[in-house]
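[1] model this:
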Amino acid sequence: MNDLIRAIRNWHKKSLLVVCLSAIIPVMGCAVLPARLAAPLIPNMMESFFSECDTEIARQALPSQLKLMEGLLKGDPLNRDILKALSSGYAGYALLFAEDDSPERASALYLRAKDYGLRSLCDLGERLKTGEGGADSVRQSLSTAGQAALENLFWTAVAWSGWISTQGDNPEALAQVWLLRLLLERIIAINSDFFYGAPYALLGSLSAATPPLLGGDPSRAREAFERAMELSSGRFFLIQYFYARHGAVRFQDRALFVKLLESIARSDEADLRQMCLINRVFKAKAARLRIMEDELFY
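    Modelled structure (predicted):
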């Protein structure tokens, strides 16, 4: 009972601090203190978001959290934790709630998330933004990033991948594919099983969708997807969905498409509790994608 009381008090203190900070910010203007005090709470906010199984609660809650964090950022514009959280938040919202209903809106959100992610990477972000010096130079710069920057790199890649996927044949987007590929390769080199294999799923999607002249390769795409499947053990539905939508459709492998989507339908989204929201959303996406089967295969 004492442990429960202490937990409630701690939760109350954290919640009160966030509320107080949101009131302090307009008064203190660009003061750094509120942002620095709130920064340690931000990872818990994002973890709470992704573990939320009620999609409507998450859909309604995240925008206000993002605006609160943008307010905090005004007081501490170089705070990498806040920048990373904003990158993950906007990328996650675009992927989960905007992409299917409004690709144009999702594109704008992905672009905002990408900008926050690049800013969180400081000088490396500037190098990735311009691609100055070509592939060897960018690869060398990326080699300096290690475990401490892994989440920043990953959410930047999620946002960048999402933005490119909404652009179709836009030459500006196609011209950035090589940068995203190098970024994903560095993430995998730092931690090959990070985020249940999602970097491999992103790399597989990129390799499947990109023309051969820009580095696309169906065989490499399939290898990346299969590696992601191994790492997720079928528990992270984003992997099967990306493999079905971006891989099986591109390969015109109807049997694989059906197998992947049926595996999602049979599985319990709460089995991977910390990713319950993503699993629940992608389970619904998978059901909608299955309805489109006859349109996607010819």
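[2] Please count neighbours and contacts with C-alpha atoms only from this point.
    Fine.
[3] tell me which element the closest residue to L41 other than its chain neighbours is part of?
    Spatial nearest neighbour of L41, chain neighbours left out: K14 (7.5 Å); criterion: Cα to Cα, 6 or more residues apart in numbering. If you go by DSSP states H and E, K14 is part of helix 2-28.
[4] Any buried residues in stretch 118-136, and which?
    Neighbour-count burial for stretch 118-136, counted by 16 or more other Cα atoms under 10 Å, picks out 118-121, 124-125, 127-128, 131.
[5] So for the helix holding K14, what gets flagged as buried?
    Those would be 17-18, 21-22, 25, for helix 2-28 by 16+ other Cα under 10 Å.
[6] now for it, which elements pack on it?
    If you count contacts as 3 or more Cα pairs under 8 Å, 6 or more residues apart in numbering; DSSP states H and E, helix 2-28 packs onto helix 33-38, helix 55-75.
[7] Show me which of those has the highest average neighbour count.
    Most buried of the helices and strands packed on helix 2-28, by mean neighbour count (mean count of other Cα atoms under 10 Å): helix 33-38, with a mean of 18.
[8] roughly how far out does stretch 166-176 sit from the chain middle?
    Taking Cα atoms, centre = their mean, to the nearest Å, one finds stretch 166-176 lying 19 Å from the centre of the chain it belongs to.
[9] gap between the two ends of it?
    This stretch, stretch 166-176, spans 13 Å end to end (Cα to Cα, to the nearest Å).
[10] another one to check against the first:
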Amino acid sequence: MIFCQGSIRTGRRRQYFRALLPVLSVLFTLSGCISSFSGRFADNLSYVILNNNDLETVKTGGPAYLLMTDSLLRDDPDNDALLRAAASLYTAYTDVYVEDPDRARKLTDKGLNYAFRAVCSRCSDACALRQDEFKQFEHQIREMDADDVPALYTLGTAWAGWIQAHREDWNAIAEIARVEVLMQQVIRLDETYRDGSAHLYLGILNTLLPPALGGKPEEGRQHFERVLTLSGGRNLMVKVTFARQYARLVFDRALHDRLLQEVLAADPDVEGYALVNALARKQAKALLESADEYF
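    Sure thing, here's the model as predicted:
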């Protein structure tokens, strides 16, 4: 993949990489990860987070969840389920609520570290993934099987979040290709995992740039349409991301407005997606309000 050159304005570049981590696709991973913590309590915590449509309430309670994962991992540092949960929590909370760049870098550093440890705990041969040359990295990922999908997906989302927080560093941006390899492998092994959210990431990666700069918008559209099918339209952020990433990139105003109007017309209180959908509606309204200026 070819990434934007210095001639692209900083503001536009930030817009591209801001979209790397649609909160939603990370947040709705929590229903699987958190439930590994400690039985019934963790299941209830997961349910409450995902079904709370008040973003401020979750913001206030978020730091407590982060500290809880840290404390649990102190007693059980090699538990891959706990490590995946911690990585997802740190990544999601940072993307939704943390605006300070220095703090975002610190939190995503921690989240990515947890994600790498989760992969390493499952496969000792994968403990050096971060240092491997790209071809060796790709080979190692291709050797993993269906049982590794949760760890692969978590690493991909945490890595994308880390890149977003370190977007001023071109060495970090160059690692996007590794995220792409991870998500492609998730799809090969189980494309329905997390309601097809690996397709959402690949849709974003293919629509970061216009075709002239290496983007592949039509491939991106196929991924967005596929995740819409796999998720049954329950995750409203998919349509918001489709509109922002693809419709705006190719200047398709009709598609852009239709997708966002469908988000605003939909019932957001879907079990497992209430929090995600609350944020989607907020973003959909803002995109529609700025559409005349954009198009």
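[11] Next, the TM-score between them, please.
    Superposed pair, TM-score by TM-score structural alignment, normalised by the length of the second structure: 0.76. Supporting alignment: 257 aligned residues with a Cα RMSD of 2.8 Å.
[12] Distance to M45 of the first structure for the helices and strands packed on helix 2-28 of the first structure - can I get that in TSV?
    Shown next, in TSV, are these (distance: least, Cα to Cα, whole Å):
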stretch	distance to M45 of the first structure
helix 33-38	11
helix 55-75	8
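[13] which two from the buried residues of helix 2-28 of the first structure end up farthest apart in space?
    Greatest spatial distance among these (Cα to Cα): L17 and I25, at 12.1 Å.
[14] tally of neighbours for Q283 of the second structure?
    Number of residues near Q283 of the second structure (other Cα atoms under 10 Å) recorded here: 19.
[15] can I assume it is in contact with V240?
    Yes: under the criterion of Cα atoms under 8 Å, Q283 of the second structure makes contact with V240 at 7.2 Å.
[16] what are the ranges of the strands in the stretch 101-250 of the first structure?
    For the stretch 101-250 of the first structure, strands defined by DSSP state E, counting those that start in this stretch do not occur.
[17] contacting residues for the residue mapped onto K114 of the first structure from the second structure?
    Counting by TM-score structural alignment, K114 of the first structure corresponds to L112 in the second structure. Applying Cα atoms under 8 Å, 6 or more residues apart in numbering to L112 of the second structure gives the contacts 87, 155, 158-159, 162.
[18] S120 of the first structure is in contact with L83, isn't it?
    Yes: S120 of the first structure lies in contact with L83 (Cα under 8 Å); the separation is 5.3 Å.
[19] quick one: D136 of the first structure from G146 of the first structure, how far?
    To G146 of the first structure, D136 of the first structure is 18 Å away according to Cα to Cα.
[20] just to revisit the earlier point, mind putting the buried residues of helix 2-28 of the first structure in TSV, distance to A38 of the first structure included?
    Compiled in TSV, those are given as follows (distance: Cα to Cα, whole Å):
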residue	distance to A38 of the first structure
L17	8
V18	7
L21	7
S22	10
I25	11
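[21] Give me the contacts around the helix or strand hosting A280 of the second structure.
    In this structure, A280 of the second structure sits in helix 274-289 according to DSSP H and E. Helix 274-289 of the second structure is contacted from outside by 23-24, 27-28, 49-55, 235-237, 240, 244, 257, 260-261, 263-264, 268-269, using Cα under 8 Å, 6+ apart.
[22] Are any of those residues buried, and if so which?
    Among the contacts of helix 274-289 of the second structure, those that count as buried by neighbour count (16+ other Cα under 10 Å) are 23-24, 27-28, 49-53, 55, 235-237, 240, 244, 257, 260-261, 263-264, 268-269.
[23] Next step: these restricted to helices.
    Judged by DSSP state H, these include 23-24, 27, 49-50, 55, 237, 240, 257, 260-261, 263-264 as members of helices.
[24] For those residues, work out which two are farthest apart.
    Maximum pairwise distance in these, criterion Cα to Cα, is 29.7 Å, between I49 and D257.
[25] What is the neighbour count of the closest residue in space to E230 of the first structure that isn't next to it in sequence?
    In space, and not counting its chain neighbours, E230 of the first structure is closest to G197: 8.0 Å by Cα to Cα, 6+ apart. G197 of the first structure: 25 surrounding residues under other Cα under 10 Å.
[26] which one in the second structure is aligned with G197 of the first structure?
    By TM-score structural alignment, G197 of the first structure lines up with G196.
[27] close enough to count as contact, its match and G232?
    No: between G196 of the second structure and G232 there is no contact, the gap being 10.1 Å when judged by Cα under 8 Å.
[28] give me every residue that touches the match of G197 of the first structure.
    187, 226-227, 230-231.
[29] Could you see which of the residues you listed carry over to the first structure?
    Contacts conserved in the first structure for the contacts of G196 of the second structure, counting by both residues aligned by TM-score structural alignment, their matches' Cα atoms under 8 Å: 226-227, 230-231.
[30] where exactly do the helices run in the stretch 51-200 of the second structure?
    Ranges of helices within the stretch 51-200 of the second structure are 55-75, 80-97, 101-122, 134-142, 149-165, 170-173, 176-190, 197-206, based on DSSP state H, counting those that start in this stretch.
[31] of all those, which lies closest to R14 of the second structure?
    helix 149-165 (8.6 Å).
[32] The closest one - contacts with which helices or strands?
    Helices and strands touching helix 149-165 of the second structure, as assessed by 3+ Cα pairs under 8 Å, 6+ apart, comprise helix 10-18, helix 80-97, helix 101-122, helix 176-190.
[33] most packed of these?
    For these, where neighbours mean mean count of other Cα under 10 Å, the stretch averaging the most is helix 80-97, with a mean of 26.
[34] Who are the packing partners of it?
    helix 23-27, helix 30-33, helix 55-75, helix 101-122, helix 149-165.
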